[in-house]
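Asker: I'll drop the sequence and a predicted model, then ask my questions.
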Amino acid sequence: MDLDLTMPVGELTRALVDVPSVSGDERALADAVEAALARVGGLRVDRDGDAVVARTSLGLPSRVVLAGHLDTVPIADNVPSRVEGRRLYGCGTSDMKAGVAIALRLAATLPLAAGPGGLRHDLTWICYDNEEVSARFNGLRRLAERHRNWLDGDLAILMEPTSGEIEAGCQGTLRVVVTLGGTRAHSARSWLGDNAVHKSGEVLRRLAEYRPRSVTIDGCTYREGLSAVRIDGGVAGNVIPDLCQVTVNFRFAPDRTPQAALDHVREVLDGFDLEVADLAAGALPGLDAPTAAAFVAATGRTPVAKYGWTDVARFAELGIPALNYGPGDPNLAHTRGEFVDLDAIDEGERLLRDYLTR
């Protein structure tokens, strides 16, 4: 595929959407992105797997990273894309090929030079794979492990869908599995058994009565949540079950460390056997960083908390302030009717262009 990064950003978004790139199958799109960036003068382009990184080297005093994932969730009869009015429909339009299109078009159309009319910051573009699946496959995680210096910057802007607002930091996430044991028996003689599923009632009662806290950090209010998200149990329609497992998800504010979050869940579910299935730190807003403050001022937006976990946490872990900003509506992500407003893509490109140039 020959990808023209100078085409209007809405058309570029559509071109990206029309290349299927479900997690684990990003190769064709990564090839096209790499080839297109290689044709832009003034960039060093590197690749690891299906992650592509391009960088300027102008010697400017600060560096801004524009990052976005190339993959999508499985297609739901919504590729190829279609346009209706000023809406572009298709898998990945909102999450997050519109944001990636903005970043790529800027790579091809910004004046990649210092001085009046040029860039305020050196820039890095990161387009990576496998964000929508298990963290162990995440392309940004792989880059951090293999090529830490490729991620260096004074601010990272993750082009996640935020409806054009600035979402600062992100929640941490913890999943634990509560295992409840019992004794199997024939259901006609239930008194001979010990029903493990019934024991889940106490776990569910504690979760139902749990009162999550809200905490405000740098003017952004993060709401926590502790929820049962899955229950597994039962053998057959005539058997008292001897095993039940309840999966519990804790979305915690970024002022808690992962260990503090785990300690809190253990306290709430004291007396039960817990096994950690997944644990990822959140990210503080980082709004006091000069580059972040300048971006907020340039947008005129009031930052709000990010509900959910995003790869801003990976940048924060590396000591790089990071924000979420993109044109898509996060409520439309992963839906069959996913779309992005073309006007919102245009506005996102204009805003970032103004921020990045003198």
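Answerer: Cool, got the structure.

Asker: contacts, neighbours, all on C-alpha from now
Answerer: OK.

Asker: quick one: the most centrally placed residue in the chain and Pro74, what's the gap?
Answerer: Closest to where the C-alpha atoms of the chain average out (C-alpha atoms, centre = their mean) is Thr310, at 3.1 Å. Distance of Thr310 to Pro74, computed by C-alpha to C-alpha, to the nearest Å: 19 Å.

Asker: the structure to be compared is supplied as follows:
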Amino acid sequence: MRDVTIALDLAADPVELTAALVDVPSVSGNETALADAVEHALRTQAPHLEVVRSGNAVLARTNLGRGSRVVLAGHLDTVPINHNLPLRRTGSGDDLVLHGCGTVDMKGGDAVMLHLAATATEPRHDLTFVFYDCEEVEAERNGLGRVERELPEWLRGDLAVVCEPSNAAVEAGCQGTMRVEVRTDGRRAHTARGWMGVNAIHGASEVLRRLAEYEPRKVEIDGCLYREGLQAVRISGGVAGNVVPDECVVAVNHRFAPDRSPAEAEAHLREVFSGFDVTVTDMAAGAMPGLAHPVAGQFVAAAGGTPVAKLGWTDVARFAALGLPAVNFGPGDPSLAHTREENVRASDIRRCAEVLSRFVNS
């Protein structure tokens, strides 16, 4: 075990634990100090857990022989700091708010997980905790993917709870995402003799018309309403200010409900843009909510309220691909993630800690 100088009190109020985590910078690729502190705290304060290290991911689990296992996952990294460290507090008591990089995405969720790991010594489900690195960068660096490749047995269970921010409500499954490039071709000419060329950018007007008139689906699954979307996110074309462009590329992002596979989503986009050259540049499958699973139902009952669809893609999709029903449940407003104004309410952190404790202990 590494020598560490950062002390984390896992039995403390999860709000104070969040503050301690936030004040340890952990931009993607630089999580070592925080991973060291998390590993040291788990090994010294949670002797009932088996703990292993994989790069800058720290994994811990109970081995009590329970009839079911719940996997809780959270990433340790943040986006680059944007003049929003060290931590700042406003308000007090029930109105206390923590401000700073990582407060909402997702050190509040990490704190809830760490507190549960230390205090739930006799849970009714076996528990696995996965604190991983490099979630905020390209997928091939994602520490959860490395764990899946190298330690797949650590991701087996009956339910996965990803503690990404969800306003302390259950967000079930997630949308799939696909990026495509739609190309139009033309013929170059000098703009002084434009009639001798074919303007590829002008030719993209039909692509834009189809996008403007597109009516996205709304799909209800397990009582959760998923809203699809199709948006142009970038247009590029032209080589000089006096040349008729011979190529234009419209980059399009499609968010699709989890009842569609990536292959079905691709076929749909090729139909939408029939007659144009379409190239898929990125894709990720969504995750079905899976709320009919008994353990998932127990979690929803513990959380109360009505589950809602996750409008976005998260690592719940990785668990769904492994056959686990998966939900997002964590403190904070996801719309504040990656912003300079990132903040999380103390009441959200405490609610998530109470729900998870009730779920695993009752």
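Answerer: Alright, I've got the coordinates. No experiment lies behind these values; they were computed from the predicted model shown.

Asker: quick one: TM-score?
Answerer: Overlay of the two chains. TM-score (TM-score structural alignment, normalised by the length of the first structure): 0.96; 352 aligned residues with a C-alpha RMSD of 1.1 Å.

Asker: how close does Pro330 of the first structure get to Leu352 of the first structure?
Answerer: 19 Å.

Asker: helices of the stretch 1-150 of the second structure, start to end?
Answerer: 14-22, 32-45, 108-119, 143-150 (DSSP state H, counting those that start in this stretch).

Asker: check the offset of the second one from the chain's centre.
Answerer: Put plainly, it is helix 32-45 of the second structure. 23 Å (C-alpha atoms, centre = their mean, to the nearest Å).

Asker: before we move on, what about the last one?
Answerer: Here the centre of helix 143-150 of the second structure is set off from its chain's centre by 16 Å, with C-alpha atoms, centre = their mean.

Asker: deepest-packed of the helices of the stretch 1-150 of the second structure, please.
Answerer: Comparing the helices of the stretch 1-150 of the second structure by mean neighbour count (mean count of other C-alpha atoms under 10 Å), helix 108-119 ranks first with a mean of 27.

Asker: so that one matches what in the first structure?
Answerer: Aligned by TM-score structural alignment, helix 108-119 of the second structure corresponds to residues 98-109 of the first structure.

Asker: mean per-residue distance, the matching stretch to the second structure?
Answerer: Compared with the second structure after fitting, stretch 98-109 of the first structure has a mean deviation of 0.8 Å; criterion: mean C-alpha distance after the TM-score superposition for the first structure.

Asker: and that stretch, how far out from the chain middle?
Answerer: Per C-alpha atoms, centre = their mean, the centroid offset for stretch 98-109 of the first structure relative to its chain is 18 Å.

Asker: which residues touch that stretch?
Answerer: With contacts defined as C-alpha atoms under 8 Å, 6 or more residues apart in numbering, stretch 98-109 of the first structure is touched by 5-7, 9-10, 12-13, 16, 37, 40, 66-70, 92, 125, 127, 159-161, 326-328, 340, 345, 348-349, 353.

Asker: just the residues you listed: which are in strands?
Answerer: 66-69, 125, 127, 340 (DSSP state E).

Asker: and which of the residues you listed is nearest to Ala228 of the first structure?
Answerer: His69 (28.9 Å; C-alpha to C-alpha).

Asker: per the alignment, the closest one corresponds to what in the second structure?
Answerer: Alignment note: His69 of the first structure maps to His75 in the second structure; criterion TM-score structural alignment.
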